[in-house]
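Asker: no sequence for this one, just the structure:
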């Protein structure tokens, strides 16, 4: 039985498609803007990866010796990430993060908030936990390219088929097998069935998706006082990305009493 309930779905399909035993494959599947952003962080930064999945980003951070904590709504994903990379993980909801205000030096939301019921509220929650002077990496599905059409039309047929036991063999024959073969050929035999299956479910079956124009995300940033340091349109990819900065807290002028006390000394 295929579940379309988010919590159950992400436990059944934790998108575990990165080999855990080598740093090179992890780096290879991370986007260039994300790698560049991580490499620009201070080595002592505390990084929270919100929506960490099985830990591909945590693995990259861990191998750089950085302090990092992952959060995901899938207990299975959090367990895989902790087992592989020996970094703490938390099971939680992107819309109600179990972290105090201004706790993180850096926040990563790599292809996550577009899978929530309210992407803007999820963005605000991620922003809340970022320290003044901190930085955030945000990647979301864009509203252009082929993927929105693929999810809405072929994807709708696939999701409908998976809800009926009699149709699942047809979905496997007409969609999952061809999808695997394409990936197998393109990867020159490196893509496994399991990895291709996880990608298939991520692209076509995931129960909640929003496609977000650049202007919408930039409006959110304006509302939160977020400064956009850089933008990458994600040419050839399904996502576009934003590197954001939270302004440092303004230094308050000393009080009159403090000034008088200093003068007396």
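Answerer: Everything's here; your move. This one's a predicted model, so the numbers in the text were calculated from it and none came from an experiment. Numbers count the residues shown, from 1 in each chain.
Asker: rest of the way, CA atoms for contacts and neighbours
Answerer: Noted.
Asker: all the helices of this protein, residue numbers only.
Answerer: Listed in chain order, the helices of the chain (DSSP state H) span 6-12, 23-29, 32-39, 56-63, 75-85, 119-128, 147-152, 154-162, 168-171, 177-186, 193-200, 214-224, 256-264.
Asker: what's the most buried one of those helices?
Answerer: Between these, helix 56-63 has the highest mean count of neighbours, a mean of 22, where neighbours are mean count of other CA atoms under 10 Å.
Asker: name the helices or strands packed onto that helix?
Answerer: helix 23-29, strand 67-72, helix 75-85 (3 or more CA pairs under 8 Å, 6 or more residues apart in numbering; DSSP states H and E).
Asker: mind running it again at 10 Å?
Answerer: For helix 56-63, the packing partners by 3 or more CA pairs under 10 Å, 6 or more residues apart in numbering; DSSP states H and E come out as helix 23-29, helix 32-39, strand 46-50, strand 67-72, helix 75-85.
Asker: about what we covered before: dump the helices of the chain to TSV, plus distance to residue 240.
Answerer: Below are the helices of the chain laid out as TSV (distance: least, CA to CA, whole Å):
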stretch	distance to residue 240
helix 6-12	23
helix 23-29	15
helix 32-39	10
helix 56-63	17
helix 75-85	24
helix 119-128	15
helix 147-152	13
helix 154-162	21
helix 168-171	30
helix 177-186	22
helix 193-200	18
helix 214-224	8
helix 256-264	49
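Asker: putting a second one here so we can go through both:
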């Protein structure tokens, strides 16, 4: 079926149609972009991970987390679905989430993803700075970190593929305009683990400047309401 009527979604495994001699697929261990090791995403602190053991269940392929390990595969009832979803079969614990992450902080693909997130509409909202332009900027060595965006010059950007002087000027203007975004938007856009819009609002509301946040001790950060030790450590690091 299609998730949101657009993206294909795997719903279940049909074992009866599995070819004879089929072998399990081994997940990759090396990043295809930078050839560095991959690692599984950890289960969030304070949660347990689990999955349904029934291969015919519509939720079999999902990897879920909860504060407490459930006894069976069944979600909580909602107004839209009073019965919840699931097959009521047992669940089993898992020791990691299904996402594979590159361990290399300098991986070009990770740098591109970080910049794309930073420039997104929900963060710094830098118009015209899309994936293709970001990829060119990183490949050309013009940008290795989001801070490098603010050092770009129009003549550098104009030399990229399918960009001219007008497009370059528009991009530089959009980057310049992003400087007026609220401080909380900047903090949330940095991609600090566990720091979303709400945590960013709390941090900036208390410390008032990026320098003050950077200089804060872990204890000071953890004392803030709704900022736990894990978030405080991530900000401090």
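Answerer: In hand now; what should we look at? Quantities reported herein were computed from a predicted structural model and do not represent experimental measurements.
Asker: got a TM-score for the pair?
Answerer: The TM-score (TM-score structural alignment, normalised by the length of the second structure) is 0.25; 100 aligned residues with a CA RMSD of 5.9 Å.
Asker: picking that back up, and residue 264 of the first structure, which of the helices and strands packed on helix 56-63 of the first structure is closest to it?
Answerer: Comparison of these against residue 264 of the first structure by CA to CA identifies strand 46-50 as nearest, at 41.2 Å.
Asker: list the buried ones in that closest one?
Answerer: Across strand 46-50 of the first structure, burial judged by 16 or more other CA atoms under 10 Å covers 46-50.
Asker: and that strand with helix 119-128, angle?
Answerer: 160 degrees (axes from the mean of the first three to the mean of the last three CA atoms, to 10 degrees).
Asker: give me the angle between strand 46-50 of the first structure and helix 32-39.
Answerer: 150 degrees.
Asker: coming back round to it: which among the helices and strands packed on helix 56-63 of the first structure is found nearest to residue 162 of the first structure?
Answerer: Closest approach to residue 162 of the first structure among those is made by helix 75-85 (21.9 Å; CA to CA).
Asker: and the closest one, what does it pack onto?
Answerer: By 3+ CA pairs under 10 Å, 6+ apart, helix 75-85 of the first structure packs against helix 6-12, helix 56-63, strand 67-72, strand 89-91.
Asker: now the ones you listed as a markdown table including distance to residue 260 of the first structure?
Answerer: Output for those, formatted as a markdown table (distance: least, CA to CA, whole Å):
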| stretch | distance to residue 260 of the first structure |
| --- | --- |
| helix 6-12 | 59 |
| helix 56-63 | 48 |
| strand 67-72 | 43 |
| strand 89-91 | 49 |
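Asker: ok, which of those comes nearest residue 185 of the first structure?
Answerer: Among these, helix 56-63 comes nearest to residue 185 of the first structure, with 23.4 Å by CA to CA.
Asker: tell me, how many residues neighbour residue 214 of the second structure?
Answerer: Using other CA atoms under 10 Å, the number of residues around residue 214 of the second structure comes to 12.
Asker: mind checking which helix or strand it is in?
Answerer: Assessed by DSSP states H and E, residue 214 of the second structure sits inside helix 210-215.
Asker: can you pull the buried residues of that helix?
Answerer: Buried residues in helix 210-215 of the second structure, counted by 16+ other CA under 10 Å: residue 213.
Asker: who touches the helix or strand following that helix?
Answerer: Using DSSP H and E, the helix or strand that follows helix 210-215 of the second structure in sequence is helix 218-222. Residues from elsewhere that reach helix 218-222 of the second structure (CA atoms under 10 Å, 6 or more residues apart in numbering): 202-203, 206-207, 213, 227-237.
Asker: neighbour-wise, which of those leads?
Answerer: For these, the largest neighbour count, defined by other CA under 10 Å, is 25 neighbours, found at residue 203.
Asker: just confirm it contacts residue 185, I think it does.
Answerer: No - the pair residue 203 of the second structure / residue 185 is not scored as a contact, 11.2 Å apart, by CA atoms under 10 Å.
Asker: what sits up against the helix holding residue 214 of the second structure?
Answerer: 183-184, 186-187, 203-204, 206-207, 220-221, 235-237.
Asker: mind doing that once more with 8 Å?
Answerer: For helix 210-215 of the second structure, the surrounding residues in contact (CA atoms under 8 Å, 6 or more residues apart in numbering) are 183, 187, 203-204, 207, 235-236.
Asker: how about residue 24 of the first structure, what does it touch?
Answerer: Under the criterion of CA under 8 Å, 6+ apart, the contact list for residue 24 of the first structure is empty.
Asker: mind redoing it with 10 Å?
Answerer: Applying CA under 10 Å, 6+ apart, the residues contacting residue 24 of the first structure are residue 60.
Asker: identify the contacts common to residue 203 and residue 185 of the second structure.
Answerer: Looking at what touches both residue 203 of the second structure and residue 185 (by CA under 10 Å, 6+ apart), the common residues are residue 197.
Asker: on that earlier part again, so which of the helices and strands packed on helix 75-85 of the first structure comes closest to residue 263 of the first structure?
Answerer: strand 67-72 (43.1 Å).
Asker: what's the distance between the spatially closest residue to residue 63 of the first structure that is not a sequence neighbour and residue 61 of the first structure?
Answerer: Counting by CA to CA, 6 or more residues apart in numbering, residue 23 is the residue found nearest to residue 63 of the first structure once chain neighbours are left out, at 7.4 Å. In this view, residue 23 of the first structure and residue 61 of the first structure are 10 Å apart by CA to CA, to the nearest Å.
Asker: kindly report the same for residue 126 of the first structure.
Answerer: According to CA to CA, residue 126 of the first structure and residue 61 of the first structure sit 19 Å apart.
Asker: run a quick neighbour tally on residue 166 of the second structure.
Answerer: Residues contacting residue 166 of the second structure under the criterion other CA under 10 Å number 11.
Asker: residue contacts, it?
Answerer: Contacts of residue 166 of the second structure (CA under 10 Å, 6+ apart): 154, 158, 172.
Asker: tell me which helix or strand it sits in.
Answerer: Assigned by DSSP H and E, residue 166 of the second structure falls in helix 165-177.
Asker: flag every buried residue along that helix.
Answerer: The neighbour-count check on helix 165-177 of the second structure (16+ other CA under 10 Å) flags 168-169, 171-172, 174-175 as buried.
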